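**Q** Quick check, what structure comes out for this input:
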Amino acid sequence: MTDGVWAAPGRVNLIGEHTDYNDGFVMPFALPHTTVATVARRDDGVLRLHSADVPGDPVELRVADLDPGRRSGSWTDYPAGAVWALADAGHRVGGADIHYESTVPSGAGLSSSAALEVVTALALSDLYELGLDRPGLARLCQRAENLYVGAPTGIMDQTASACCVRGHALHLDTRDLTRRQIPFDLAAHGLELLVVDTRVKHSHSEGEYGRRRAGCEAGAAALGVSALRDVPYDSLDEALGRVEDPEVRRLVRHVVTENARVERVTGHAAAGDFRAIGPVLTEGHASLRDDFAVSCAELDLVVEASVGAGALGARMTGGGFGGSAIVLTEASRSPDVGKAVLDAFADRSLREPRLFTAVPAEGARRLS
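**A** Purely as a prediction, here's the structure:
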């Protein structure tokens, strides 16, 4: 017997990378790709998890036994963590049979993990009548990923999956979760945003991501601010002069300039000047590549090949070390731009990337 079906999307981040754990600004939108959970409530306190995308039998856990110290290191940590976070926050949740099916590419920097957490938390919130609002649900899912999974991510991915609106990009202030929905209809302006999944896998819970976050915290401490979001763009040069460590200095420069780029892109989008966004994307990629050092050869190749073929701009998206890039292009040039990227990968004997057009979709919701 099924009590309901829920869906939560992955996301693409238009601009604002590695700013969310620095209390900064981001601008994601939800993808049509979703994780769907078919759920039946249980009264015995057992959480039974199964995925159509992962071979093997269902995994059974007891809600009362969930604990970050007992995580398995497998995909089930994400939904188990979401249930743990609900219970740890004092919400009365029981067991459930949950079957998952997902079209969100795993390891592509498109927030497949957040979709899994959010769909689980939303389903149990509805089933057990917890009354959680979407920002609160996103906070609990971030806590699950930080403390249960052990990945030091910010709040963007979960908020995008929970709160995005069809046809809009989400301007999010990650300090106070103030949200502004910006109409984002590229097709009406003759444009497309291509996502290029390089198929190079990454994991946020590995050490490099954590090192960048620790470096940002060291930069904030050196500058006497609670987070790098508090460093004014107009005072960046003076601030950089007060940071001794050259690696930390580069991290600070990226975060401060990236926050400014989010505001520029927001202004262009709000004014309907979508073509002006392109160069800002490319500028952001250079910062992620050179200052934050989270790009890779495949992501750099996407940017180089697409811009060389006439795209308006391109950049890596997501945490980095692999994953996906986004390309803003005239719709009429999209086939040529896509071919240029595929040819560039073939010329270097690299695995063929996956390309698709990104259209802003609906956030998490109940389907039935």
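**Q** going forward, measure contacts between C-alpha atoms and count neighbours the same way
**A** Fine.
**Q** Let me see the ranges of the helices in the stretch 51-200 of the chain.
**A** Under the criterion DSSP state H, counting those that start in this stretch, the stretch 51-200 of the chain carries helices at the ranges 77-88, 112-127, 134-143, 156-163.
**Q** what's the angle from the third one to helix 112-127?
**A** Relative orientation of helix 134-143 with respect to helix 112-127: 130 degrees, computed using axes from the mean of the first three to the mean of the last three CA atoms, to 10 degrees.
**Q** Name the residues of helix 134-143 that are buried.
**A** 134, 135, 137, 138, 139, 140, 141, 142, 143 (16 or more other CA atoms under 10 Å).
**Q** Same check on the longest one?
**A** Neighbour-count burial for helix 112-127 flags 112-125, 127 (criterion: 16+ other CA under 10 Å).
**Q** The first one now?
**A** When burial is assessed from 16+ other CA under 10 Å, helix 77-88 yields the following buried residues: 77, 78, 79, 80, 81, 82, 83, 84, 85, 86, 87.
**Q** ok, the third one touching residue 122?
**A** No: using CA atoms under 8 Å, residue 79 makes no contact with residue 122, being 10.9 Å away.
**Q** was I right about residue 320 contacting residue 109?
**A** Yes: taking CA under 8 Å as the contact criterion, residue 320 and residue 109 are neighbours in contact, 7.3 Å apart.
**Q** Which residues are in contact with each of the two?
**A** The overlap between the contact sets of residue 320 and residue 109 (CA atoms under 8 Å, 6 or more residues apart in numbering) consists of residue 202.
**Q** Tell me which of the two has more neighbours.
**A** With neighbours defined as other CA atoms under 10 Å, residue 320 and residue 109 compare such that residue 109 has more, 32 against 28.
**Q** where's that one relative to residue 134, distance?
**A** According to CA to CA, to the nearest Å, residue 109 and residue 134 sit 22 Å apart.
**Q** Can you pull up the most central residue in this structure?
**A** The residue lying closest to the centre of the chain (CA atoms, centre = their mean) is residue 157, at 3.8 Å.
**Q** Another sequence for comparison is provided below:
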Amino acid sequence: MTLTPLQLAAAFTERFGAEPSGIWSAPGRVNLIGEHTDYNDGFVLPFAINHSTMVAARPRADRSVRVCSTLTPDDVVLSDLDALTPGSVKGWAAYPLGVLWAMERAGYSTPGLDLLVDSSVPVGAGLSSSAAIECAVAVAANDLSESNLSLTELVAIGQLAENEMVGAPTGIMDQSASLLGEAGHAVFLDCRSRESRLVPLDLEGAGLELLVMDTRVSHSHATGGYAARRRSCELGAELMGVAALRDLSVGDLAEAAGVLDEETFRRVRHIVTENARVQDAVDVLSGKGPAALGKLMATSHASMRDDFEISCAELDTAVDTAVSAGAIGARMTGGGFGGAAIALVRSADSAAVTDAVARAFAEAGFTAPVIFPVLPASGAGRVA
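**A** From the prediction side, this is the model:
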């Protein structure tokens, strides 16, 4: 059960023998469209969700850090912040400790801290539970150290932590959504310029819901599939003579087909067409509204399934069944190889779609999915 801020403060006091200085929170995210485009300098359209990670924090008089979670009785005791090096911390603690390391690396000194983490963001579901931890700790450390870093600077801190300390070659999308999100909006992010703007995503006003369909197939960005896709993209850009795949348009694909091997071409085609779909989705949301997103969601999923090959049987079952049961559109979301799919549904159809997906998983012999609605929520900040 997820704790309230008051309950987390009480748990902190019991664990550490003193009250926390405050409670900070950061949301997970759903990526509405734009998968694997972020590290190709492209476009993404995520939104912060109403499931978040909270951290209770208190500065220490020394340079040591103790970090623990409500989900485990074990404390991670680090005797000295200066002893942190990439790869020196294993498991989930690499995310919060990586943020402190990244702040120090960027020239901002943080005090020693006691940290207690609690989260309602499902782990391994493609909803960026890792970035939620990073961003909650980042805003807490920023406040307690009086470093006065901007939200966009904290995005870079979170990415540095994940790339160097955790070893996951991710872009800036997850941290940007968690830090910059606003209720009722998605975040349109240019991953090259790092410029962002809010795009209306009033699902409630349109009578819609976005269902997250967690397949319970766990994934890890630090494992080989994600890194292999990134290498293919870098190879494709090199062979096409561009700095990043962002620099190619749909009109360049005919030339690419003659230059690249078949697999690399398909990887490149996904990125190029996905960038176009993100920009089309922004236009749709700014004009017709979210109910017109169905076709873009369908072509995005097909591209990830066939060209980028990051789907799996459970994700395809969730997507196909949701659409057959009346969803406006559905697609996998996140890095792939498991995790979650999303379905855009009319509120009146939500229960029927949920039941149909659950039945399809049972009939296929899959682990029962966890299905729940999410809404666009506000980004990270202090809550108590």
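**Q** ok so, going back, possible to save the buried residues of helix 77-88 of structure 1 as CSV with distance to residue 314 of structure 1?
**A** Formatted as CSV, the entries for the buried residues of helix 77-88 of structure 1 read as follows, by distance: CA to CA, whole Å:
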residue, distance to residue 314 of structure 1
77, 33
78, 31
79, 33
80, 36
81, 34
82, 34
83, 37
84, 38
85, 37
86, 38
87, 42
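**Q** Which member of those residues is positioned nearest residue 311 of structure 1?
**A** Proximity to residue 311 of structure 1 was ranked across these by CA to CA; first place goes to residue 78, at 36.5 Å.
**Q** list the contacts for that closest one?
**A** Residue 78 of structure 1 makes contact with 113, 116, 117, 144, 145, 148, 149 under the criterion CA under 8 Å, 6+ apart.
**Q** so what corresponds to it in structure 2?
**A** Under the alignment defined by TM-score structural alignment, residue 78 of structure 1 corresponds to residue 95 in structure 2.
**Q** what's the distance between that match and residue 319 of structure 2?
**A** 31 Å.
**Q** What's residue 237 of structure 1 aligned with over in structure 2?
**A** Residue-level alignment of residue 237 of structure 1 against structure 2, with TM-score structural alignment as criterion, gives residue 254.
**Q** Over to residue 316 of structure 1?
**A** Alignment note (TM-score structural alignment): residue 316 of structure 1 maps to residue 332 of structure 2.
**Q** A strand includes that match, no?
**A** Yes: counting by DSSP: H, G, I helix; E, B strand; the rest coil, residue 332 of structure 2 is part of a strand.
**Q** Could you report the separation of it from residue 217 of structure 2?
**A** Residue 332 of structure 2 sits at a distance of 12 Å from residue 217 of structure 2 (criterion: CA to CA).
**Q** the more surrounded of those two?
**A** More neighbours surround residue 332 than the other of residue 332 of structure 2 and residue 217, with 35 against 18 (other CA under 10 Å).
**Q** from the buried residues of helix 134-143 of structure 1, which is closest to residue 212 of structure 1?
**A** Checking the buried residues of helix 134-143 of structure 1 against residue 212 of structure 1 with CA to CA, the nearest one is residue 142 at 18.0 Å.
**Q** Test my guess that the closest one contacts residue 160.
**A** No: counting by CA under 8 Å, residue 160 is not a contact partner of residue 142 of structure 1; they are 11.5 Å apart.
**Q** and residue 52 of structure 1, how many neighbours does it have?
**A** When neighbours are defined as other CA under 10 Å, residue 52 of structure 1 has 11 of them.
**Q** who's in contact with it?
**A** Residues counted as contacts of residue 52 of structure 1 (CA under 8 Å, 6+ apart) are 99, 100, 101, 102.
**Q** can you name the residues of structure 1 that the host helix or strand of residue 15 of structure 2 overlays?
**A** According to DSSP states H and E, residue 15 of structure 2 maps onto helix 5-16. In the comparison with structure 1, helix 5-16 of structure 2 aligns to no range at all (TM-score structural alignment).
**Q** ranges for the strands of structure 1?
**A** Chain-ordered strands for structure 1, with DSSP state E as the definition, fall at 4-15, 25-42, 46-51, 59-62, 95-102, 168-173, 178-183, 191-197, 313-317, 324-330, 354-357, 365-366.
**Q** possible to save those as TSV with distance to residue 285 of structure 1?
**A** Putting the strands of structure 1 into TSV (distance: least, CA to CA, whole Å) gives the following:
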stretch	distance to residue 285 of structure 1
strand 4-15	10
strand 25-42	15
strand 46-51	35
strand 59-62	40
strand 95-102	29
strand 168-173	19
strand 178-183	22
strand 191-197	14
strand 313-317	5
strand 324-330	9
strand 354-357	19
strand 365-366	33
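**Q** Would you point to the one among these that's packed deepest?
**A** Of all the strands of structure 1, strand 313-317 carries the top mean neighbour count, a mean of 31, counting by mean count of other CA atoms under 10 Å.
**Q** Nice, that's everything, thank you.
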